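Trainee: Predicted model, plus sequence, below.
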Amino acid sequence: MTTEVALVFAAIFWGLNFAATKFATGSIPPLVLVGVRFALGGVLLYCALRFMEPKSRLARGDLLPMAALGCFGVATAQTGFTYGVSLASAASTGLIFATAPVWGLLLGSLLGLERPTAKGVLGVGLSVAGVAVVVSEGLGSGDTNLLGNGLVLMAAVCVGAYAVLSMPLLERYSPLAVATYPVLFGAPFLLLLSSPQLVEMEWGEVGVWPLLAVAYAAVFATAFAFAAWQTGISRIGANRVLVYQYLITLVGVTSGIVFFGETLGWNKIIGGAVILLGVYLARR
C-alpha cells in the first residue's frame, strides 16, 4: 500500500470516527470508551512494532518526550475529543477539529521551529474567526453543545502540538515507533482515570453495535490511522499531509448528516469555509 493510499484510508477512518464515537457514547461512558480504545489500539500497535521492527528500542533520553506526547497528544486530546463529540454535533466538532494544523503552526512559530509568515498569521486569525462562527450557532442550544465544541477545540490544539513535537522524534525513530510509544504511555493513564466506571460496566447490556464501534475506533481509527499518519509525515512532509486533513473534515461532517440527521446551517457552512481557508493559508 502506497503512502498516499494509506493516508486516504486513515483520513476516512478518522472522519468516520466522529460518528462512531458519538454512537458509542450513547451506551458507553466517554472515559471508558477512550480508555478501552487506546488500550486495545496500543496493544495492536505494540504487536505490529515488535513484529515489523523487533530491534526497536526507546532510548532513555526520549522517555520524557514520548511520555509528554502520550500525556497531551493522546490522553488529554482524545479525552477532550470523546467528551466533546458526545456533547455536540459530529458536523460542528468535525469542522472545529480541522483547526489542528493551525495550532501546530502557532506552536512551531513560538518555539522557533517555523518562521511565521503573513499568510500564516492571517490563516490563524481566519481559523479562530471560523471557529467563533461555528460555535455561535450552538449558543442558543444550551451549555452542553458549547462545552462539547470547546472540548474538541482543546483536543485540536493538543493534536496540533502533538504533530509538531513529534517531528524531531521522527528523525530518530520510525513512524510506527513514534505512533506506538505515545499511545503506550497515554493508555495506562486513560485506564486509570476510567477505572471507577470501567469496573462498574455491565458489558453484556451494551449491545453488539456499540461494541463494534469501540472495536472500529481501536483498530482502524487508532492502530492503523496513527501509524499511517506518522508514516505520511515522515515520507511526504507535514504540509502535504495537510491535504488529507480536509478529507477528515469532509467525512466527519458528512457522517453526522448521514447517520444522525444533522443539518448544516449557514453558521457551519460559512464558519467551515473560513476555517478551511485559514488552515490552507496557515500551512502555505
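Mentor: Arrived safely, thanks for sending.
Trainee: hey, let's count contacts and neighbours off CA atoms from now on
Mentor: Will do.
Trainee: list the contacts for residue 133?
Mentor: Residues counted as contacts of residue 133 (C-alpha atoms under 8 Å, 6 or more residues apart in numbering) are 267-268, 270-271.
Trainee: Contacts only, for residue 239.
Mentor: Counting by C-alpha under 8 Å, 6+ apart, residue 239 touches 283-284.
Trainee: another one to put next to it:
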Amino acid sequence: MGNALNLSAKHLFLALFTVLIWGLNFIAIYYGLKGFPPLLLCAIRFGLAAFPWVFLLPCPKAPLKYIIGYGIFTFVMQFGLLFSGIQMGLSTGLASLVLQVQVFFSMGLAAFFFADRPGMWKIGGSLISFVGIGIVAFHMGDSSSFVGLMLTILAALSWSAGNMFSKKVDAESPLSLVVWGNLVAFPFMMLLSFFIEGPERMVGALQNISLPTVLAILYIVYLSTHVGYGLWGFLLNSYATAAVVPFTLLIPVIGFLSAAVVLNEPLPFWKILASVFVMVGLVFNLLEKYILATFKRLRLKIR
C-alpha cells in the first residue's frame, strides 16, 4: 500500500473515472426521484444491481457478517439517507459536496480499526475541507433543507463504515462484493419502502414510469453501482484508505458544474467558496509527500 502519489497511471485514471461517474450520478438521482419515492428508487436499484448477477458471480469468501455489514452500510443506509436528503430539499450540487465528509469519517475509522493512520498534512487537509461543509450548513435557508443536510451527513458516515467492511472482506472480485452487497440491501429496502412509503405509492410509481426515470435507473445501477463501486473496491484493496478516499473530493466539483449546466441550479459565490475549501483540502491530502519533500529541501537550503 502507498499514498496517492504512488498510484500507477492506470489506477489514477480509474480513480478519476470513478469520481466522474459518481459526480454525474447526482443528475441521475434527481431524475429518478422525479418518478419514484426515494426508498422505492433505492430498492429497484439494489434489485437490478443484484439480479441476475448473483447467479453468475460467486459469493465473496468472507464471513457472512462482513458481507451483510457492507450491504447495509454502503447501500441500505447510505443511499436511503442520501435519496431522502435530496427529496427533503438539499440540492443535488450541495448533496454531492456534503457527501464528501465521508473522507474524514473513513480516515478516522481506518485509523481506529486498521491502524491506517493519516499524516498531519492529511488531517490538516481534512479540516480545511470541513470548513467548506460548514459554509454549506450556514447557508441552509429552511428547516427541510437542514434536515436534508443532516441526512446526507449520516449517509456519508454510512459510506465510510461500508468502506471499512469492504477492506475487511478483501474480495478477489470487487464486483462480486458489490453484487452480493446489493442482494443483502434489496429485501431490507423493499420492506422499508412498503411500510414507510406504502404499497399504493409504490404501485402508482411503477404504473406511471417515464423514459427519463428508466434512463436514470439504468445509469444509477450499471454505471454508478456496478462500474463505480467495482472500481472503488479494487482501489481500496490496492492502496491505503487515506490514499484513495481523497479522490472523492473531486465529486462535488463535477456535481456542481453538471447541476448548473443540466438542471440550471444557481451557483452563488458561497457555493464556489465552499468548493474551494474542499478542493484545497484535497490538494493537501494528495500532495502530502510532495509538500513534505519541498519543505525538507527548503530547510536544507537554509542551513
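Mentor: All right, it came through fine. What you see is a predicted model; the values in this text were computed from it and never measured.
Trainee: quick revisit: from the contacts of residue 133 of structure 1, which ones fall inside helices?
Mentor: Residues of the contacts of residue 133 of structure 1 located in helices (DSSP state H): 267-268, 270-271.
Trainee: Give me the buried entries from those.
Mentor: 267-268, 271 (16 or more other C-alpha atoms under 10 Å).
Trainee: Burial check on residue 51 of structure 1, number of neighbours?
Mentor: Residue 51 of structure 1 has 10 neighbours, counted by other C-alpha atoms under 10 Å.
Trainee: thought residue 281 of structure 1 was touching residue 120?
Mentor: Yes: with contact defined as C-alpha atoms under 8 Å, residue 281 of structure 1 counts as touching residue 120 (6.0 Å).
Trainee: before we move on, back to that, got the buried ones among the ones in helices among the contacts of residue 133 of structure 1 as CSV, with distance to residue 61 of structure 1 columns?
Mentor: CSV is the format used below for these (distance: C-alpha to C-alpha, whole Å):
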residue, distance to residue 61 of structure 1
267, 47
268, 45
271, 43
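Trainee: Which single one of these is nearest to residue 16 of structure 1?
Mentor: Closest approach to residue 16 of structure 1 among these (C-alpha to C-alpha): residue 268, at 18.5 Å.
Trainee: Need the counterpart of the closest one in structure 2.
Mentor: The pairwise alignment with structure 2 assigns residue 268 of structure 1 to residue 271, based on TM-score structural alignment.
Trainee: what's near enough to touch its match?
Mentor: residue 136.
Trainee: Ok, residue 163 of structure 2 next?
Mentor: 70, 74, 106, 236.
Trainee: tell me which strands and helices whichever helix in structure 1 runs longest is in contact with?
Mentor: Longest helix in structure 1 by number of residues (criterion: DSSP H): helix 175-200. When contacts are defined as 3 or more C-alpha pairs under 8 Å, 6 or more residues apart in numbering; DSSP states H and E, helix 175-200 of structure 1 packs onto helix 30-52, helix 63-68, helix 225-236.
Trainee: closest one to residue 206 of structure 1 among the ones you listed?
Mentor: helix 30-52 (11.8 Å).
Trainee: Report all helices and strands that that closest one contacts.
Mentor: helix 77-87, helix 175-200, helix 208-218.
Trainee: do you know which of these lies nearest residue 23 of structure 1?
Mentor: Here helix 208-218 is closest among those (C-alpha to C-alpha), at 6.8 Å.
Trainee: Report the buried residues of the closest one.
Mentor: 210-211, 213-218.
Trainee: how far away is the counterpart of residue 49 of structure 2 in structure 1 from residue 74 of structure 1?
Mentor: In structure 1, the residue paired with residue 49 of structure 2 according to TM-score structural alignment is residue 41. To residue 74 of structure 1, residue 41 of structure 1 is 11 Å away according to C-alpha to C-alpha, to the nearest Å.
Trainee: Can you pull the residues that touch both of those two?
Mentor: residue 183.
Trainee: residue contacts, residue 89 of structure 1?
Mentor: Contacts of residue 89 of structure 1 by C-alpha under 8 Å, 6+ apart are 145, 256, 262.
Trainee: cool, and residue 121 of structure 2?
Mentor: So residue 121 of structure 2 contacts 284-285, 288 (C-alpha under 8 Å, 6+ apart).
Trainee: again, but for residue 235 of structure 1
Mentor: Contacts of residue 235 of structure 1 by C-alpha under 8 Å, 6+ apart are residue 3.
Trainee: cool, and residue 29 of structure 1?
Mentor: Residue 29 of structure 1 neighbours (C-alpha under 8 Å, 6+ apart): residue 197.
Trainee: So what does it match up with in structure 2?
Mentor: That one, residue 29 of structure 1, aligns with residue 37 by TM-score structural alignment.
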